[in-house]
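**Q** After the sequence you'll find the predicted model.
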Amino acid sequence: MTAETHTPLLNEDDLREIARWAAACAGRALPLFEAKAQDDSRPRAALFAIGSFAQGGKRTSALRKLAWAAGQSAREVGDPAASAAARAAMAAAGSAYTHPIATPHQVNHILGPAAYAAQAATLAADDPADVLDAEIRWAISQASPKVRQIIQRMPARAPSKGQFHALLYRLDTGLRT
């Protein structure tokens, strides 16, 4: 491996750009969670916190704790669409902690909020195929040129098995065009 392989690819401005996109994607799915768990504010709190980070706030341990709390909501809600929506909020809040190294795993962290949000919408839909395509197109259309540049600096995802991984792959390839 060369020294270039270990050169950090992400700075704080990049993380804020990713966070903005992540929050927008996850926010789109939040009503699906709140419809099933009106009294659980953990995913909304995680989205509020990542929105604050995206606007210049500090990356604190409280943000990480809010991400974990949204993940706990996903495990407790008992509805697949609501669970995916809470995972979107968890992944969005966690996007501030994406490591500045070029690995497929880090690409998953960047794409995760959009993928979970699309999954949530699909699970809640009467016509899942049409909804999935629309959600992927929406997420890609909301990515700023800088988010696309960040994705392009990272290694491309390879096709892999499983619905969720196929969704990550579609987002990745769509953001590279």
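**A** Received the coordinates, thanks. Numbers count the residues shown, from 1 in each chain.

**Q** Could you use CA atoms for every contact and neighbour count after this?
**A** Will do.

**Q** Report the central residue of this protein.
**A** By CA atoms, centre = their mean, the chain has its centre lying nearest to residue 113, at 1.5 Å.

**Q** residues near residue 149, how many?
**A** Residue 149 has 14 neighbours, counted by other CA atoms under 10 Å.

**Q** At which residues are the helices of the protein located?
**A** 12-36, 42-54, 61-76, 80-94, 104-124, 128-142, 145-153, 163-175 (DSSP state H).

**Q** quick one: contacts of the shortest one?
**A** Outside of helix 145-153, the residues within contact range by CA atoms under 8 Å, 6 or more residues apart in numbering are 9-10, 14, 17-18, 21, 102, 107, 172, 175-176.

**Q** buried ones in it?
**A** Under the neighbour-count criterion of 16 or more other CA atoms under 10 Å, helix 145-153 has 147-148, 150-152 buried.

**Q** Return the angle between stretch directions for that helix and helix 128-142.
**A** Using axes from the mean of the first three to the mean of the last three CA atoms, to 10 degrees, the inter-axis angle of helix 145-153 relative to helix 128-142 is 110 degrees.

**Q** try the last one
**A** Helix 163-175 runs at 40 degrees relative to helix 128-142, counting by the same axes, to 10 degrees.

**Q** what's the answer for the fifth one, then?
**A** Between the axes of helix 104-124 and helix 128-142, defined by the same axes, to 10 degrees, the angle is 130 degrees.

**Q** for helix 104-124, packing partners?
**A** Helices and strands touching helix 104-124, by 3 or more CA pairs under 8 Å, 6 or more residues apart in numbering; DSSP states H and E, are helix 12-36, helix 80-94, helix 128-142, helix 163-175.

**Q** try this one side by side with the last:
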Amino acid sequence: MTVADENLAIELSMAELREIAGYAVACAEPALAIFERARPDDRRPRAAIDAAQAFADGAQRTRVIRDNAWAAHRAFQETRDVGQAAASDAARAAVAAAGAVFLHPLAKATQVVHILGSAAHAARAFELDAGEDSRVGADYIEKAQGLASPVVVSVLTRYPNAPSGRGRAGELMRELDAALRRLATGR
């Protein structure tokens, strides 16, 4: 894919966008327990997930979703800054779930983060919560693969492969990306 190809529009219906948001929520929501155990009075990540779920269920895409995503992003930063790594990635999964609502129909690898970022950050949160046990992350990626509907897989395969970088969460995202693409091709 060339730089010019990255500006091509990808067909993406509202129903598909809602399916992507629902998938992102389903992947991020289990990790909320990690965040809420560390910060029981902080509702920002839950509010971001709830806003994304409302969109998946048929609500309009509004500024409220974006505002909740930014608030959850601040929760991610705060937990990161005080060394609560597992809680930080759990909050980041919530940010990614809300961000899925804003998937752009442009052929850019970075857009894959909107589709798979919540699963990758949730997997990383579970890994960190289990003392850096990579098997826990791999198990969660397998679970996230099972959560992906044919619609999610179809939308994903319209985009380039997941981007490089982004640390361990990026590795987990690329593993999930490759697994879902294999599903699409039957290999």
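**A** Arrived safely. Computed from a predicted model, the values in this text were never measured in an experiment.

**Q** Superposed, what's their TM-score?
**A** Once superposed, the chains reach a TM-score of 0.93 (TM-score structural alignment, normalised by the length of structure 1), with 176 aligned residues with a CA RMSD of 1.8 Å.

**Q** Need the counterpart of residue 72 of structure 1 in structure 2.
**A** When structure 2 is aligned by TM-score structural alignment, residue 72 of structure 1 is paired with residue 74.

**Q** picking up where we left off before, with adjacent residues omitted, what lies nearest to the residue nearest to the centre of structure 1?
**A** Sequence neighbours aside, residue 88 is the residue nearest to residue 113 of structure 1 in space, at 4.4 Å (criterion: CA to CA, 6 or more residues apart in numbering).

**Q** swap in residue 70 of structure 1?
**A** Closest to residue 70 of structure 1 by CA to CA, 6+ apart is residue 43, at 4.6 Å.

**Q** what does residue 176 of structure 1 give?
**A** Nearest residue to residue 176 of structure 1, sequence neighbours excluded (CA to CA, 6+ apart): residue 152, at 6.0 Å.

**Q** any idea what the one you found aligns with in structure 2?
**A** Using TM-score structural alignment, residue 152 of structure 1 sits opposite residue 157 in structure 2.

**Q** Please list all residues in contact with residue 86 of structure 1.
**A** Here residue 86 of structure 1 is in contact with 30, 33, 43, 70-71, 73-74 (CA under 8 Å, 6+ apart).

**Q** what do you get for residue 119 of structure 1?
**A** Residue 119 of structure 1 makes contacts with 81, 84-85, 132, 164, as judged by CA under 8 Å, 6+ apart.

**Q** repeat for residue 17 of structure 1
**A** Taking CA under 8 Å, 6+ apart, we find residue 17 of structure 1 in contact with 54, 144, 146-147.

**Q** Map residue 162 of structure 1 across to structure 2 for me.
**A** In structure 2, residue 162 of structure 1 lands on residue 167 (TM-score structural alignment).

**Q** From residue 85 of structure 1, how far off is the residue nearest to residue 70 of structure 1?
**A** Look at residue 43 of structure 1 and residue 85 of structure 1: by CA to CA, to the nearest Å, they are 8 Å apart.

**Q** which of the two has more neighbours?
**A** Set side by side, residue 43 of structure 1 and residue 85 show more neighbours around residue 85, with 37 against 31, by other CA under 10 Å.

**Q** Quick check: the more buried one vs residue 177 of structure 1, distance?
**A** Residue 85 of structure 1 is 27 Å from residue 177 of structure 1, by CA to CA.

**Q** still on that earlier bit, for the contacts of helix 145-153 of structure 1, work out which two are farthest apart.
**A** The distance between the two most remote of the contacts of helix 145-153 of structure 1 (CA to CA) is 19.4 Å, for 21 and 102.

**Q** Can you pick out the residue with more neighbours from those two?
**A** More crowded of residue 21 of structure 1 and residue 102, by other CA under 10 Å: residue 21, with 26 against 19.
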